[in-house]
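Novice: the sequence isn't on hand, but the structure is:
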């Protein structure tokens, strides 16, 4: 009886979720950054 390669499936899942979430986080971060800069500019000027 062969046990399924849990470690490899876990790594694959982790990598796929990582590659999926990183662009989302970067996008939201950039959005927040632009929002903050816009707000600071509007308040300073």
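Specialist: Structure's in. What do you need? Here the structure is a predicted model, which means the values were calculated and not measured. Numbers count the residues shown, from 1 in each chain.
Novice: only C-alpha atoms from now on, for both contacts and neighbour counts.
Specialist: Noted.
Novice: name the residue closest to the centre of this structure, please.
Specialist: By C-alpha atoms, centre = their mean, the chain has its centre lying nearest to residue 22, at 2.7 Å.
Novice: so how far is residue 15 from residue 8?
Specialist: Residue 8 sits 10 Å away from residue 15, going by C-alpha to C-alpha, to the nearest Å.
Novice: ok, second structure coming up, stack it against the first:
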């Protein structure tokens, strides 16, 4: 799954560089974390 998404990102950005990959990984982590927090919050209600 992760490898596939990285392949798609590389194709769409025309290869990109290490910085783009780091930014993408950071965004993915933030989205994952946000989803986790949202799930915990909704469970507490």
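Specialist: Yes, it's here. These figures come from a predicted structure and were not determined experimentally.
Novice: picking that back up, in what helix or strand does the residue nearest to the centre of structure 1 lie?
Specialist: Secondary structure from DSSP states H and E places residue 22 of structure 1 in helix 6-44.
Novice: what helices or strands is that helix leaning on?
Specialist: The helices and strands touching helix 6-44 of structure 1, judged by 3 or more C-alpha pairs under 8 Å, 6 or more residues apart in numbering; DSSP states H and E, number zero.
Novice: give me the distance from it to the chain's centre.
Specialist: In terms of C-alpha atoms, centre = their mean, to the nearest Å, the centre of helix 6-44 of structure 1 is found 3 Å from the chain centre.
Novice: repeat that for stretch 35-45 of structure 2.
Specialist: Averaged C-alpha coordinates place stretch 35-45 of structure 2 at 19 Å from its chain's average position (C-alpha atoms, centre = their mean).
Novice: what residues sit buried inside that stretch?
Specialist: By 16 or more other C-alpha atoms under 10 Å, stretch 35-45 of structure 2 has no buried positions at all.
Novice: ok, and what's touching it?
Specialist: Stretch 35-45 of structure 2 is contacted by no other residue when judged by C-alpha atoms under 8 Å, 6 or more residues apart in numbering.
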